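Peer 1: model this:
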Amino acid sequence: MSADALAEWCMVREQVDWSSAASVRPAPVRPVVDGLAARFDGPVRRRDPDRADGLLTVMTLSRAAASQGEPLTPTLLTGWQQLVLDVNEVRLRQSDAFAKNGRERYGLTSHTWQDFAACLHQSADPSVPLPARAARAYLDVAFFHPYPDGNARLALLVLAHVLETERVGLDEVGPLQTARYADDPDGALDLATLVTVLIRATHRRATAR
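Peer 2: From the prediction side, this is the model:
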């Protein structure tokens, strides 16, 4: 059996110096172009209009939750995931999951979902720079792989939600959606750096008008 990539991620997660990630100015960043909506209404809609509608619905709900300071929880994400997948019911996975053509296996133990809830709670930790919190939450969803399908879509929505809690938006999200690996601490910190770059570029373009 292949190594447990989730266990590897949990170790990497503790090794990464998230506080070393560059921070960003605390002021709101309002993009000229809504990058998340543009992604869903553009490339996603061209492939699957129903999928785009579901993602846009969840995007609206997640922004409302962020504006009200609603914390990320497995229960909240499960409600979102029902809309993402357009199903009446969705449950946290009940067995090991696989990704990357089976090269990564995400194990399941008696404490997996308790650990997941704790990780989501840390997305609101003010001692960690906002870009690092958003990147870490993205990777938590990717590697806990909580649902049988749609985790990559959910990870992007979660990243955007964390940014929105501090009224930060992005005008471009495409660069975020590349393959990430559970055993790669440098890659995890690189994602936080990328989020910082995208925030700063969005702010620069918004203020240059």
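
Peer 1: okay, CA-based contacts and neighbour counts for the rest of this
Peer 2: OK.

Peer 1: Please name every helix or strand in contact with the lengthiest helix in the chain.
Peer 2: Using DSSP state H to define each element, the chain has its longest helix at helix 185-207. Judged by 3 or more C-alpha pairs under 8 Å, 6 or more residues apart in numbering; DSSP states H and E, the packing partners of helix 185-207 are helix 5-15, helix 130-144.

Peer 1: Flag every buried residue along the shortest one.
Peer 2: In this case it means helix 5-15. 5-10, 12-13 (16 or more other C-alpha atoms under 10 Å).

Peer 1: Would you agree residue 98 falls within a helix?
Peer 2: No - counting by DSSP: H, G, I helix; E, B strand; the rest coil, residue 98 is not found in a helix; it is strand.

Peer 1: And the strands in this protein?
Peer 2: 97-99, 104-106 (DSSP state E).

Peer 1: For residue 82, find the nearest of the helices and strands packed on helix 185-207.
Peer 2: Evaluated over the helices and strands packed on helix 185-207, closeness to residue 82 peaks at helix 130-144, with 15.4 Å, by C-alpha to C-alpha.

Peer 1: what's the angle between the closest one and helix 5-15?
Peer 2: Counting by axes from the mean of the first three to the mean of the last three C-alpha atoms, to 10 degrees, helix 130-144 lies at 160 degrees to helix 5-15.

Peer 1: Next, the angle helix 185-207 makes with helix 130-144.
Peer 2: Using the same axes, to 10 degrees: helix 130-144 against helix 185-207 is 130 degrees.

Peer 1: could you dump the helices and strands packed on helix 185-207 to TSV with distance to residue 45?
Peer 2: Output for these, formatted as TSV (distance: least, C-alpha to C-alpha, whole Å):
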stretch	distance to residue 45
helix 5-15	31
helix 130-144	22
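
Peer 1: Could you also give me the structure for this next sequence, so I can compare it with the first?
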Amino acid sequence: MLDKSIPYFNVIMKRPAGAFLPQFALPVGYSFGWYTEGMELQWAAIETSVGEFDSDEESLSYFQKEYLLHSNELKKRLLFVLNPEGEAVGTITGWWNLTGERRDLAIHWFAVHPEYQGAGLGKALVAECIRNLMNLEGDKDIYLHTQTWSYKAIALYLKTGFKIEVKDTFAHYQNDYESALPILQDLLNRKL
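Peer 2: Next up, the predicted model:
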């Protein structure tokens, strides 16, 4: 869940090629599932539940505009965690962004429904997404854009080999490292 009570600053993270990837298993009864047609409704509901969008309609509109043109890619890049009843409760996308002429691998839209947070689903989901990207594209640098509001996700990304970038960025994202660092150090209680 986004913590909008703290100042917002952009954070750029990168997982360098060759970084160690720990194993994180899903709890018993949970499973991974790949996107199939119609699951955009579940994606929209999850993203809205964590505060990324104000409504399911807004998140669905975003999804349709940004991703549906690439439905074949979605089927091998958009990953869900399914609860024991088969309902999608978490999502992450292993995608790419263009930085000028350079094609950068990137993590997009990681979220776990608030009712399911704290059970280890997020760590397993991020690690599985990284593994999948490595299988599809090879062991290359992987970027992600996040924000101070997502400091709990930042702590999780650090556990899967991502590092906060001081100056580097990708695509069109701004890097607010200098402003974000004091907030993150305080919230994560660690030297970054």
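
Peer 1: Can you pull the TM-score for these?
Peer 2: After superposition, the two chains reach a TM-score (TM-score structural alignment, normalised by the length of structure 2) of 0.31; 102 aligned residues with a C-alpha RMSD of 5.5 Å.

Peer 1: one step back: and among the strands of structure 1, the most buried is which?
Peer 2: Ranked by mean neighbour count under mean count of other C-alpha atoms under 10 Å, the strands of structure 1 are led by strand 104-106, which reaches a mean of 21.

Peer 1: Run through the neighbouring helices and strands of that one.
Peer 2: By 3+ C-alpha pairs under 8 Å, 6+ apart, strand 104-106 of structure 1 packs against helix 5-15, strand 97-99.

Peer 1: So for residue 130 of structure 1, which of the ones you listed sits nearest?
Peer 2: helix 5-15 (15.9 Å).

Peer 1: What residues sit buried inside stretch 56-65 of structure 2?
Peer 2: Neighbour-count burial for stretch 56-65 of structure 2 flags 56, 59-60, 63 (criterion: 16+ other C-alpha under 10 Å).

Peer 1: just the helices in structure 2 please.
Peer 2: With DSSP H as the criterion, structure 2 has helices spanning 40-49, 56-66, 71-77, 121-137, 151-159, 177-188.

Peer 1: so the fourth one versus helix 151-159, what angle?
Peer 2: Which is helix 121-137 of structure 2. Using the same axes, to 10 degrees: helix 121-137 of structure 2 against helix 151-159 is 50 degrees.

Peer 1: again, but for the second one
Peer 2: Between helix 56-66 of structure 2 and helix 151-159, the angle comes out at 40 degrees (the same axes, to 10 degrees).

Peer 1: Could you verify my assumption that residue 56 of structure 1 touches residue 39?
Peer 2: No - in this structure residue 56 of structure 1 lies outside contact range of residue 39 using C-alpha atoms under 8 Å: 9.7 Å.

Peer 1: more neighbours, those two?
Peer 2: Taking other C-alpha atoms under 10 Å, residue 56 of structure 1 and residue 39 do not tie; residue 56 has more neighbours (21 against 18).

Peer 1: So that one versus residue 85 of structure 1, what's the distance?
Peer 2: 12 Å (C-alpha to C-alpha, to the nearest Å).

Peer 1: one step back: quick one: the helices of structure 2 as TSV, columns for distance to residue 109 of structure 2 too.
Peer 2: Below are those laid out as TSV (distance: least, C-alpha to C-alpha, whole Å):
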stretch	distance to residue 109 of structure 2
helix 40-49	8
helix 56-66	10
helix 71-77	12
helix 121-137	11
helix 151-159	11
helix 177-188	20
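
Peer 1: among those helices, which is nearest residue 89 of structure 2?
Peer 2: The nearest among these, by C-alpha to C-alpha, is helix 40-49 at 6.6 Å.

Peer 1: In that closest one, which residues are buried?
Peer 2: 40, 42-49.

Peer 1: Which one of these is nearest to residue 14 of structure 2?
Peer 2: residue 47 (22.4 Å).

Peer 1: The closest one against residue 58, yeah?
Peer 2: No - Residue 47 of structure 2 is beyond contact range of residue 58, at 10.1 Å (criterion: C-alpha under 8 Å).

Peer 1: contacting residues around residue 108 of structure 2?
Peer 2: 92-95, 144-145 (C-alpha atoms under 8 Å, 6 or more residues apart in numbering).

Peer 1: most surrounded residue in those?
Peer 2: residue 94 (28 neighbours).
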